[in-house]
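Engineer: Here's a sequence, model it:
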Amino acid sequence: MSRPGPVSRRSTKSEYIETDTGNKISRRAHIEGKQNIMLGGKSVVMAGVCLRGDLHRKSEKPAEGEKEGPTTAISVGRASVIATNCTIRPPMRLSRGQMTFYPMRIGDNVFIGPGTHVSSLSISSHVHIGANCVLSPFCVIKESCKILPHTVVPPHMVIPAGSVVAGRPAQIVGEVGEGWGQGGGAEGEEWVEGGDLRPLVRSIK
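Structural biologist: Just a heads-up that it's a prediction; the model follows:
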């Protein structure tokens, strides 16, 4: 009998690579500049996601004998989920004739829906972003916001905490209300929008 070839061995591989800190990264995600991306732990990067950690501000040349320190282009907090086919790229602007990139920070328990393009300066914790949204360069999303599907957030817009946002361009159409995002996190509980996303992370294999 012949031995099973490499095909059968490959088929046992799971969709996700799990890191020491519990992050789950799809083998079909496109990650550039891994050394410039920080994942806080228990976060998920799904198939088709493009993370552009290679787009970062070039630091000043280190003094003689000093090593150049790492640069963080994209920072993602704990228990955040970046769904399929999203593009995450740090915001940039032309400064003195050169393209300058600015670091992007995404908080804890942030859900970014499929097909969304993000160039925000920052997204605070407990934010739910629907599918096929565009978050333009330098916009800021504060805590506990809900961005409805197909929303286009203009450059430099600041969305206040607790807002519900929709439209192209985005407008505040309401508030999430008291109790939004409560629950989730415990073993056996289902995840809820704006809540603790650990149950969702655990369910992804």
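
Engineer: CA atoms for contacts and neighbours, from now on please.
Structural biologist: OK.

Engineer: And Leu197, how close does it get to Gly181?
Structural biologist: Counting by C-alpha to C-alpha, to the nearest Å, the separation of Leu197 from Gly181 is 10 Å.

Engineer: Next, the structure of the following sequence, for comparison with the previous one:
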Amino acid sequence: MEPAYTIYRKSEFIETDTGNKVSRRSLISGSQNIVLGGKTIVHSNCTIRGDLRRAGPTHQASVLIGRFCSLGEASVLRPPYKTYKGVFSYYPLKIGDHVEIGRNSIIEAASIGSYVRIGANCVIGRFTIIKDCCIIEDGTVVAPNSVIPSFSLLSAGPPAKISAQLPESIQDVIEAQSKDKYAKFVPV
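Structural biologist: Below you'll find the predicted structure:
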């Protein structure tokens, strides 16, 4: 079953030289500290907090997002933080290629690998590491400091748990779906 075309008004999105499509109704704070890899869609009311970064002389991006990603409506991406020896610091949030984040999800992970699908209404706790080729179902809450192994299917429930092992072909499936979704996101 092929996904349908998603039609959007060209005036409501900014398209960058690298093919990123960013909604004018998204909230991008600290854009100089956010790196979009290319062909990423940032939907309306999505919040990306690039203004939250580690203080110091080295200039390091606080949010790094790979290619062919889709950041859902009203989702929030912000770098994780902690206090260590009395010093409050933010750490980078790194997201790989071909990652889909569902609507109304909150992400404070340290790292999300490539070929990952996060459902709607999910909460990914601070400093969580999600390895490559994972699917997280709608409504899942992942505890802070969790490490999700590659090829895991996480189901919702108190607490979230790995409910199945995904086949190795999931990488090809998610890559094809993310490229198709981008190709079928067309202006009027």
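
Engineer: quick one on the thing from earlier: higher neighbour count, Leu197 and Gly181 of structure 1?
Structural biologist: Neighbour comparison, Leu197 of structure 1 and Gly181: the larger count goes to Leu197, with 27 against 20 (by other C-alpha atoms under 10 Å).

Engineer: Count the neighbours of Glu15 of structure 2 for me.
Structural biologist: 16.

Engineer: That one pairs with which position in structure 1?
Structural biologist: Using TM-score structural alignment, the partner of Glu15 of structure 2 in structure 1 is Glu18.

Engineer: ok now do the most centrally placed residue in structure 1, which residues does it touch?
Structural biologist: The residue lying closest to the centre of structure 1 (C-alpha atoms, centre = their mean) is Ile82, at 4.9 Å. Residues in contact with Ile82 of structure 1 (C-alpha atoms under 8 Å, 6 or more residues apart in numbering) are 44-46, 49, 111-114.

Engineer: Narrow those residues to just the buried residues.
Structural biologist: Taking 16 or more other C-alpha atoms under 10 Å as the criterion, what is buried in the contacts of Ile82 of structure 1 is 44-46, 49, 111-114.

Engineer: Kindly state which residue of structure 2 is aligned to the residue nearest to the centre of structure 1.
Structural biologist: In structure 2, Ile82 of structure 1 lands on Leu71 (TM-score structural alignment).

Engineer: which residues in structure 2 form helices?
Structural biologist: According to DSSP state H, structure 2 carries its helices in the segments 170-183.

Engineer: Which position in structure 2 pairs with Gly113 of structure 1?
Structural biologist: Checking TM-score structural alignment: Gly113 of structure 1 goes with Gly102.

Engineer: Sorry, wrong one. I was asking about Arg27 of structure 1.
Structural biologist: Using TM-score structural alignment, Arg27 of structure 1 sits opposite Arg24 in structure 2.

Engineer: ok, now how distant is its match from Val42 of structure 2?
Structural biologist: Per C-alpha to C-alpha, Arg24 of structure 2 is found 9 Å from Val42 of structure 2.

Engineer: Ile130 of structure 2 now?
Structural biologist: Separation of Ile130 of structure 2 from Val42 of structure 2 (C-alpha to C-alpha): 21 Å.

Engineer: for Pro158 of structure 2, same thing?
Structural biologist: Distance from Pro158 of structure 2 to Val42 of structure 2, counting by C-alpha to C-alpha: 30 Å.

Engineer: same thing with Phe127 of structure 2?
Structural biologist: Per C-alpha to C-alpha, Phe127 of structure 2 is found 23 Å from Val42 of structure 2.

Engineer: likewise Glu15 of structure 2?
Structural biologist: In terms of C-alpha to C-alpha, Glu15 of structure 2 sits 10 Å off from Val42 of structure 2.

Engineer: quick one on the thing from earlier: show me which of the contacts of Ile82 of structure 1 is closest to Gly69 of structure 1.
Structural biologist: Nearest to Gly69 of structure 1 among those: Val45, at 25.5 Å, using C-alpha to C-alpha.

Engineer: In structure 2, what range does stretch 91-103 of structure 1 match?
Structural biologist: Using TM-score structural alignment, stretch 91-103 of structure 1 pairs with 80-92 in structure 2.

Engineer: The matching stretch: which residues count as buried?
Structural biologist: For stretch 80-92 of structure 2, the neighbour count (16+ other C-alpha under 10 Å) marks 80-81, 90-92 as buried.

Engineer: Closest to Ile148 of structure 2 out of these?
Structural biologist: Looking across the buried residues of stretch 80-92 of structure 2 and measuring by C-alpha to C-alpha, the closest to Ile148 of structure 2 is Pro80, at 16.7 Å.
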